[in-house]
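J.: Pasting the sequence and the predicted model now:
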Amino acid sequence: MQENYPQKPGIDFILKQAFFYWNKTLVYQLVFSAVYFSIFIAAYFYIESRFGVYNQLSNAFLEYFKVGPKGAEVLNQKMETIKASANFTYATFGVLIASAFLYPLNLGFFQIFRKIDLNEPVEISDLFVGYNGLNFFRYTSYFVFWFLVFDMLKPTFVLPIFWIMITLFMAPLMFFQNKTIFEGISLNWKALKMFFIEILVCTIVAVLFKYIGFAIFLVGGLFTFPFWNAMIYSLYKTIFTEKV
């Protein structure tokens, strides 16, 4: 397959398309969030019961809030001590495993959105297509690679944002076109250079809408949390044209 880059689409068209896919799949958005948070929260409590790291971190911050700015030095020392511990390493690794396990759940939405385009019936099982066969190992290994790079770039602040932008389309490129990581990053970079404003604006909207449900409607966040996938698919479908 190869990709063609059509004339620049309007941002309003991309947004309307993303909200169309999201609105058509509200039931699946809820199922996604219920499965995702159930597993992640269960993993979180298990990790905390084993290593107690997050309780130590919260206690350190609570003490800092009581003392105020004068306690900044003590807080930094405690943070360094906690982060240097083996338990912190184990806890971080545990969260990474849980996140990697849940990542293929996102691929199910691309299957669902494509079925909507083709007027094919959608089933709950489509949401779990990312776990079929070798797909699971392919997508989880990609997520681990993505996270490790992101984690290394975090101290720079700007580079993590850049890393997110040049890997934005990796999931649909891997899912629909079987692209490797480096092929996908190359295509992401070309798309980013040509559609930077469109991608930037839509990414900001997706992030805001993704979490606004929790901030305003609380439970409504279960519907808005997976919206990110609809925006990525809308951008991917508009920017990339698949040809056999």
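T.: Good, I have the coordinates.
J.: okay, CA-based contacts and neighbour counts for the rest of this
T.: OK.
J.: ok, which stretches of the protein are helices?
T.: Secondary structure of the chain (DSSP state H): helices at 11-24, 26-51, 53-67, 72-83, 86-102, 107-117, 135-153, 158-166, 170-177, 181-194, 196-212, 221-224, 227-239.
J.: What are the buried residues along the third one?
T.: Looking back up the chat, that one is helix 53-67. 53-54, 60-61, 64 (16 or more other Cα atoms under 10 Å).
J.: Tell me the one among the residues you listed nearest to residue 190.
T.: Closest approach between the buried residues of helix 53-67 and residue 190, by Cα to Cα: residue 54, at 40.5 Å.
J.: Isn't that closest one up against residue 48?
T.: Yes - if you go by Cα atoms under 8 Å, residue 54 and residue 48 touch, sitting 6.5 Å apart.
J.: wait, which of the helices of the chain is closest to residue 1?
T.: Between residue 1 and the helices of the chain, the tightest spacing by Cα to Cα is seen for helix 170-177, at 6.8 Å.
J.: putting a second one here so we can go through both:
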Amino acid sequence: MQNKYPQKPGIDFILKQAFFYWNKTLVFQLMFSIVYFAVFLTSLFFFASKYGIWDQQQELMNAFKISTEAYIKKAAELGATENSRYFSYAFLGTLVFLYPLNIGFFQIFRKIDLKEKIELSDLFLGYNGLNFFKYVGYFLFWILIYFMIAQTIILPFIWVLVTVFVAPLMFFDNRRSFEAISLNFKVLKSHFVEILVCVLVAFFFKYIGFAVFLIGGLFTFPFWNAMIYSLYKAVFSDKS
């Protein structure tokens, strides 16, 4: 595929396309969320029990009843324990393991464009062969940077904008992660408003299902992937 930078796409068109792909794949959106949260919650409860996190939470609650200072002191004390570190590693590992599940949507959306039959196996494409290690390696790098800057207000959001196209560039153009970040940065400078607005809409819609419709969040949670694909198509002109 070759990339060129066309005229700035209309935000309304990008949004319509994103909701079109999302609406066409509601069954897969639901399946994604069920698999994602089943694995995530199972892992969370397993490792929380294994490393005594529930007991630590009870200690924190008891400290909170005494005073805020006692709570802060206890939290710092427990956070420095070996079990807390192991639980943090397990939590991070679970998030990294689940990331390739997002990649399958790029295959699904492309098949919609090509009018090809969508199969259940498409959703798990990111776990096939070396693909798994490629995407897991990238997301491990991404999330470590994110956690390092998480205490700032603006830097995490900037990091999201700078990397929003990395996954599709790796998937469709077989770009390396750092090369994809460089291309993403160039595009961000020329399409900043469009990318900013779409990212904000995607973030809001991604979680509104849980806030308003509760179980509806299972359908809206993966919406982010539809927005990324729509943005990618609008910003990058793909030619085989």
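T.: That came through, no problem. Predicted model, so just to flag it, every value in this text is computed and none were measured.
J.: and the corresponding residue of structure 1 for residue 232 of structure 2, what does it touch?
T.: Residue pairing (TM-score structural alignment): residue 232 of structure 2 is matched to residue 236 of structure 1. Residues counted as contacts of residue 236 of structure 1 (Cα atoms under 8 Å, 6 or more residues apart in numbering) are 169, 172.
J.: just to revisit the earlier point, a markdown table for the helices of structure 1, including distance to residue 126 of structure 1?
T.: Shown next, in a markdown table, are the helices of structure 1 (distance: least, Cα to Cα, whole Å):
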| stretch | distance to residue 126 of structure 1 |
| --- | --- |
| helix 11-24 | 15 |
| helix 26-51 | 10 |
| helix 53-67 | 35 |
| helix 72-83 | 40 |
| helix 86-102 | 15 |
| helix 107-117 | 6 |
| helix 135-153 | 13 |
| helix 158-166 | 26 |
| helix 170-177 | 13 |
| helix 181-194 | 23 |
| helix 196-212 | 22 |
| helix 221-224 | 18 |
| helix 227-239 | 14 |
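J.: closest one to residue 128 of structure 1 among those?
T.: Evaluated with Cα to Cα, the helices of structure 1 place helix 107-117 nearest to residue 128 of structure 1, the distance being 5.4 Å.
J.: Which residues does stretch 152-167 of structure 2 contact?
T.: Defining contact as Cα under 8 Å, 6+ apart, one finds that stretch 152-167 of structure 2 is touched by 103, 135, 146, 149-150, 177, 180-181, 184-185, 188, 195-196, 199, 228, 232.
J.: Just the buried residues from those residues, in ChimeraX please.
T.: Buried subset of these, written as a ChimeraX selection, criterion 16+ other Cα under 10 Å:
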select :103,135,146,177,180,181,184,185,188,195,196,199,228,232
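J.: between the contacts of stretch 152-167 of structure 2, which is closest to residue 37 of structure 2?
T.: Nearest to residue 37 of structure 2 among the contacts of stretch 152-167 of structure 2, counting by Cα to Cα, is residue 103 at 16.6 Å.
J.: I'd guessed the closest one sits against residue 125; true?
T.: Yes - with contacts counted by Cα under 8 Å, residue 103 of structure 2 reaches residue 125, the gap being 6.8 Å.
J.: OK, contacts around the residue most central in space within structure 2?
T.: In structure 2, the residue lying closest to the centroid (Cα atoms, centre = their mean) is residue 99, at 6.7 Å. Applying Cα under 8 Å, 6+ apart, we find residue 99 of structure 2 in contact with 135-136, 139.
J.: Map it onto structure 1.
T.: By TM-score structural alignment, residue 99 of structure 2 lines up with residue 103 in structure 1.
J.: next one: residue 183 of structure 2
T.: In structure 1, the residue matched to residue 183 of structure 2 (TM-score structural alignment) is residue 187.
J.: And for that match, the neighbour number?
T.: 18 (other Cα atoms under 10 Å).
J.: what does residue 89 of structure 1 give?
T.: Residues lying near residue 89 of structure 1 (other Cα under 10 Å) number 14.
J.: ok, for it, nearest residue in space, not its chain neighbours?
T.: Leaving aside its chain neighbours, residue 89 of structure 1 sits nearest to residue 83 (7.4 Å; criterion: Cα to Cα, 6 or more residues apart in numbering).
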